[in-house]
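Participant: need a structure here:
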Amino acid sequence: MRTHIVFCFVFAFASLKTSLGAEWCYQSQVTCAKPCQGPLKWPEVAATCGGKAQSPINIVTKKTLTDGRLQPLSYTGYQYAFQSDIINNGHSGNFCVHIVQVNLPDSAKIEGGNLESSYKAIQLHFHWGADGGPGSEHTIDGEQYPMEMHIVHIKQRYHSLSEALKDKSGVAVLGFFYQESGSSNRKYDSVINALKNIIRPGTNTTLYDLSLETLIPSHSDLTVYYRYQGSLTTPQCDEAVVWTVFENTIPLSKQQLSAFSQLSFADGQKMTSTFRPVQPLYGREVYRSSAVAVWVNSGLLLCSVLSVVALNLSD
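Facilitator: All right, here's what the predicted structure looks like:
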């Protein structure tokens, strides 16, 4: 064991001297034979990754601040079915690359919820663990969920992500957590079945008659969310993202969650743990929608009513 550790260190050091420009990768990809730059070394790949407004973060609910302006968002075009490719790009070391990505029609838009303007959708992608284990990027009170979906939007006036990234609030990302359930979520059948056709990197297949509305919780479950200013979660980690992270989860069965782990990276290694660890807040505030406060107050009101009823019954 000791010899193996020494060998790894020497090998990594020798490789570092000859390949300071090594590509970035997730921690699950870092091996002695492949000394790519894992999350802790991303600032060496892109200096922005060492900034003070990085994502993801751990959301400590008791430290969040209620903001009455964070009303339910308005979703336009989310209900319309579209046809698009789902892509396994296997991570090629390029910037703004996501492992499994679905390009979206820009007719899908969000606004409201104290967003600066209307934002149009451009793509969605996923981050996951290993065979349904912990894999979300954001965490809530330290809890890491099995998977997380990001729906990426840019301000209506911009024509590309690269253009939007020059604006500190040019990108708006909606984050959704997944939770293991005892039964399959039939709404995800087309996505899960498509994964079988994109096992290897550089492959894609077409999704038909899919709508964003079918992939996210019902509108009544979208009122509770958290908001903060952050970054992309892959290099170059541009700090130009307004994050909206929803509390209510999306159910998937163990088998459905595990299907993502059957994909492979470019080197043939199983594609698992495709998430960046949480980053320091550095004094940033995290806000919660007023619906959270309403829910809490409603609970208190219910307790008060029950107390009054109990007192009356005891008289």
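Participant: from here on, just use CA atoms for contacts and neighbour counts.
Facilitator: Noted.
Participant: and Ser264, how many neighbours?
Facilitator: 20 (other CA atoms under 10 Å).
Participant: with Ile216 instead?
Facilitator: Other residues within reach of Ile216 by the criterion other CA under 10 Å amount to 20.
Participant: spatially nearest residue to it (excluding sequence neighbours)?
Facilitator: Excluding its sequence neighbours, the residue lying closest to Ile216 (CA to CA, 6 or more residues apart in numbering) is Ile250, at 6.9 Å.
Participant: residue contacts, the one you found?
Facilitator: Contact analysis of Ile250 by CA atoms under 8 Å, 6 or more residues apart in numbering lists 176-179, 216-217.
Participant: and those residues, which of them are in strands?
Facilitator: When these are checked against strands (DSSP state E), the matches are 176-179.
Participant: and the strands in the stretch 1-150 of the chain?
Facilitator: 58-59, 65-67, 74-76, 82-88, 100-103, 109-111, 119-128, 139-140, 143-144, 147-155 (DSSP state E, counting those that start in this stretch).
Participant: give me the residues contacting the fourth one.
Facilitator: Contact partners of strand 82-88, identified using CA under 8 Å, 6+ apart, comprise 99-105, 194, 198-211.
Participant: make it 6 Å
Facilitator: Outside strand 82-88, the residues that touch it by CA atoms under 6 Å, 6 or more residues apart in numbering are 99-102, 198, 201-210.
Participant: which residue ranges form the helices in the stretch 1-150 of the chain?
Facilitator: Along the stretch 1-150 of the chain, counting by DSSP state H, counting those that start in this stretch, helices occupy 2-18, 42-45.
Participant: can you say which of those is packed in most?
Facilitator: With neighbours defined as mean count of other CA atoms under 10 Å, these peak in mean count at helix 42-45, which reaches a mean of 19.
Participant: go ahead and name everything in contact with that one.
Facilitator: Applying CA under 6 Å, 6+ apart, the contact partners of helix 42-45 are 49-50.
Participant: how does it look with 10 Å?
Facilitator: With CA atoms under 10 Å, 6 or more residues apart in numbering as the contact definition, helix 42-45 has outside contacts at 20-26, 36-39, 48-51, 93, 95, 234-237.
Participant: measure Pro277 to Thr234 for me?
Facilitator: In this structure, Pro277 and Thr234 are 11 Å apart, going by CA to CA, to the nearest Å.
Participant: to compare against the first, here's the next sequence to fold:
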Amino acid sequence: MLTPVLFFLASSIKIISGADWCYQSQVMCNDSCPGPEGWAVVSQHCSGRAQSPVNIVRRKTLPDERLTPLHFIGYQETFHARIVNTGHTVQLDLPAGAVIKGGDLAVPYKAIQLHLHWGKDGGPGSEHTIDGEQFPMEMHIVHIKEEYNSLSQALGDRTGVAVLAFFFQEWASANKKYDALVRALKHIRQPSNSTTLNGLSLDMLLPPQSNRTTYFRYQGSLTTPSCAEALIWTVFENTIRLSKQQLAAFCQLKFSNGKQMEKTHRPVQPLNGRKVYYSGGHSALVSSTLLIISVMASSGLSLHARG
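Facilitator: Coordinates of the predicted model:
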């Protein structure tokens, strides 16, 4: 028979080991669900030194000519996919077929799901920030190395997961390409609710390919527990435009504790010496080469060796 003290300790261990987690916006006074500052109770990885998201300071980024434009394979193909309220976000489970490669990624990565993070009624809500600026929403397209069969398996590899992050900005008019996704939200307001989206492609949800050439790259973690440090982050500079009404529609969803699903973002984490690289190094190299060729041409110099 357990003594009262041992019973208390056993109960405490059970609560901690089985703890769920919450965003700060859903934490209540009488709630044992830990907010972001307490996520280390849920997973010790959350107190690691390579955590995400981060604030990207442009002047401190390092141009890297190896960060060439990514190749988006199968992103143009339409598909049917399940969209679900996970109790923490809205997630779209992606069928097999979409792959990214290039951009200094060692191997191809296959897409498995996308989800979003947002604020309140179109207010600040992105996870990553640029020079301290927080955008209304951020989309994460999660990829794993082709050799793996699941996210959990890929998280055992320090570079097993590659996530593409896209920022949203408020625009005067609605983005028609997002109509189907926004309409689907009314069918998944409660946690675990799901529905099917038809005739959608990943390309429809992204900026044009010509606007996907500039991005930031760094090594980090999942932004929710387990906070595993196994991610290669690619954060794109160009934004996706949605109307204020479209952005606010995401707040119609409910958290797992019944509160309005808003401000679904983790605070930025310290870099702790990590470097953030910028694909501008590639475009700068190309521009410099073109400038040299132009100057030489205007000076009457030949690029060919003299015989």
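Participant: before we move on, back to that, give me the aligned partner of the residue nearest to Ile216 of the first structure over in the second structure.
Facilitator: Residue correspondence, TM-score structural alignment: Ile250 of the first structure in this structure matches Ile240 in the second structure.
Participant: redo the strands of the stretch 1-150 of the first structure as CSV? Include mean neighbour count and distance to Cys32 of the first structure.
Facilitator: Conversion of those to CSV gives the following (neighbours: other CA atoms under 10 Å; distance: least, CA to CA, whole Å):
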stretch, mean neighbour count, distance to Cys32 of the first structure
strand 58-59, 21, 30
strand 65-67, 17, 44
strand 74-76, 14, 47
strand 82-88, 19, 25
strand 100-103, 20, 26
strand 109-111, 21, 44
strand 119-128, 22, 23
strand 139-140, 18, 29
strand 143-144, 16, 27
strand 147-155, 25, 27
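Participant: right, so of those, which gets closest to Val294 of the first structure?
Facilitator: Across the strands of the stretch 1-150 of the first structure, the minimum distance to Val294 of the first structure, taken as CA to CA, is reached by strand 65-67, at 10.1 Å.
Participant: what stretch of the second structure does that closest one fall on?
Facilitator: Applying TM-score structural alignment, one finds that strand 65-67 of the first structure aligns to the residue range 62-64 of the second structure.
Participant: pull the distance from the matching stretch to the chain's centre.
Facilitator: Distance of stretch 62-64 of the second structure from the chain centroid (CA atoms, centre = their mean, to the nearest Å) equals 21 Å.
Participant: try stretch 134-152 of the second structure
Facilitator: If you compare the mean C-alpha spot of stretch 134-152 of the second structure with that of the full chain, they lie 6 Å apart, counting by CA atoms, centre = their mean.
Participant: that stretch corresponds to what range in the first structure?
Facilitator: Counting by TM-score structural alignment, stretch 134-152 of the second structure pairs with residues 144-162 of the first structure.
Participant: which elements pack onto the helix or strand hosting Gly281 of the second structure?
Facilitator: Assigned by DSSP states H and E, Gly281 of the second structure belongs to helix 280-298. Using 3 or more CA pairs under 10 Å, 6 or more residues apart in numbering; DSSP states H and E as the contact definition, the elements that helix 280-298 of the second structure packs against are strand 62-63.
Participant: who does the strand it packs on touch, helix- and strand-wise?
Facilitator: strand 215-220, strand 277-278, helix 280-298.
Participant: that one vs the first structure, average distance?
Facilitator: For strand 62-63 of the second structure, the mean distance from the matching residues in the first structure following superposition reads 0.3 Å, by mean CA distance after the TM-score superposition for the first structure.
Participant: what lies in contact with that strand?
Facilitator: Counting by CA under 10 Å, 6+ apart, residues outside strand 62-63 of the second structure touching it are 216-217, 275-285.
Participant: of those, grab the buried ones for ChimeraX.
Facilitator: The following ChimeraX selection, which keeps only the buried ones among the contacts of strand 62-63 of the second structure, applies the criterion 16 or more other CA atoms under 10 Å:
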select :216,217,276,277,278,279,280,281,282,283
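Participant: out of the contacts of strand 62-63 of the second structure, who's nearest Asn149 of the second structure?
Facilitator: Relative to Asn149 of the second structure, and with distances defined as CA to CA, the nearest of the contacts of strand 62-63 of the second structure is Arg217, at 24.7 Å.
Participant: list the contacts of Val245 of the first structure.
Facilitator: By CA under 10 Å, 6+ apart, the contact list for Val245 of the first structure reads 59, 138-140, 148, 150, 173-177, 222, 224-228, 288.
Participant: please, which helix or strand holds it?
Facilitator: Val245 of the first structure belongs to strand 241-246 when assigned by DSSP H and E.
Participant: tell me the helix or strand right after that strand.
Facilitator: Note on strand 241-246 of the first structure: by DSSP H and E, the next helix or strand toward the C-terminus is strand 250-253.
Participant: mean per-residue distance, that next one to the second structure?
Facilitator: For strand 250-253 of the first structure, the mean distance from the matching residues in the second structure following superposition reads 0.1 Å, by mean CA distance after the TM-score superposition for the first structure.
Participant: buried ones in the very next helix or strand once past that strand?
Facilitator: Heading C-terminal from strand 250-253 of the first structure, the first helix or strand you meet, by DSSP H and E, is helix 254-259. Within helix 254-259 of the first structure, the residues scored as buried using 16+ other CA under 10 Å are 254-259.
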